[in-house]
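Novice: sequence and computational prediction follow.
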Amino acid sequence: MKKARAAQDNGSGPGAVRAADDRDEELERLRKLTAEQAKTIDVLKKATAFFAKESDR
């Protein structure tokens, strides 16, 4: 029992693999979200520039 607990505590047991996989999935999700938000920001900047030009007329 102590060996299993020690392996879990130092991150070398089967739970560590699952945690690493969960972390990798979360990083991938966050990277996709960041890319999507960057595209949205780009569109909003272009729209802002367009409407700023239109309001100057």
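Specialist: Looks like it came in fine. The structure displayed is predicted, hence computed values, not measured ones.
Novice: going by C-alpha atoms from here, please, whenever you check contacts or count neighbours.
Specialist: Fine.
Novice: can you give me the helices for this protein?
Specialist: Assigned by DSSP state H, the helices in the chain fall at 2-9, 14-55.
Novice: which strands and helices sit next to the longest one?
Specialist: Other helices and strands packing on helix 14-55, by 3 or more C-alpha pairs under 8 Å, 6 or more residues apart in numbering; DSSP states H and E, are helix 2-9.
Novice: and the helix it packs on, what does it pack onto?
Specialist: Helix 2-9 packs on helix 14-55, going by 3+ C-alpha pairs under 8 Å, 6+ apart.
Novice: report the angle between the axes of the helix it packs on and helix 2-9?
Specialist: 10 degrees (axes from the mean of the first three to the mean of the last three C-alpha atoms, to 10 degrees).
Novice: next up, a structure to set beside the first:
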Amino acid sequence: MEASRSVGVGETVLRRWVHQLQMERQGVTPQGKAITPDQQRIQELEARIERLERKKAILKKATALLMSEGTERTK
């Protein structure tokens, strides 16, 4: 109770933070915003991978569309 008062948050919030930090230190990637620098970096990289995968899927579809249009023109 004293610790939560000293940082100006409720006890429940402080308990959640402690639990999240313990989980992160065990290697569990958090659902919300990460606390530890390693987990923050992991989240950034996962977000980047997700964006690149979406771009790759779009380019793949566009290429397939262009290829099919090119095939139809030669017929």
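Specialist: That came through, no problem. This is a predicted model, so every value here is computed, not measured.
Novice: re earlier: same list (the helices of the first structure) but as CSV, adding mean neighbour count.
Specialist: What follows is the helices of the first structure, written out as CSV (neighbours: other C-alpha atoms under 10 Å):
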stretch, mean neighbour count
helix 2-9, 11
helix 14-55, 12
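Novice: if I look at Leu33 of the first structure, how far off is Thr40 of the first structure?
Specialist: Separation of Leu33 of the first structure from Thr40 of the first structure (C-alpha to C-alpha, to the nearest Å): 10 Å.
Novice: go on, Leu27 of the first structure?
Specialist: 20 Å.
Novice: what do you get for Arg23 of the first structure?
Specialist: Taken as C-alpha to C-alpha, the span from Arg23 of the first structure to Thr40 of the first structure is 25 Å.
Novice: can you check Lys46 of the first structure too?
Specialist: When Lys46 of the first structure is compared with Thr40 of the first structure (using C-alpha to C-alpha), they lie 10 Å apart.
Novice: then Asp22 of the first structure?
Specialist: Counting by C-alpha to C-alpha, the gap from Asp22 of the first structure to Thr40 of the first structure is 27 Å.
Novice: distance from the helix or strand hosting Arg5 of the second structure to the middle of the chain?
Specialist: Using DSSP states H and E, the element containing Arg5 of the second structure is helix 2-7. With C-alpha atoms, centre = their mean, to the nearest Å as the basis, helix 2-7 of the second structure stands 30 Å off its chain's centre.
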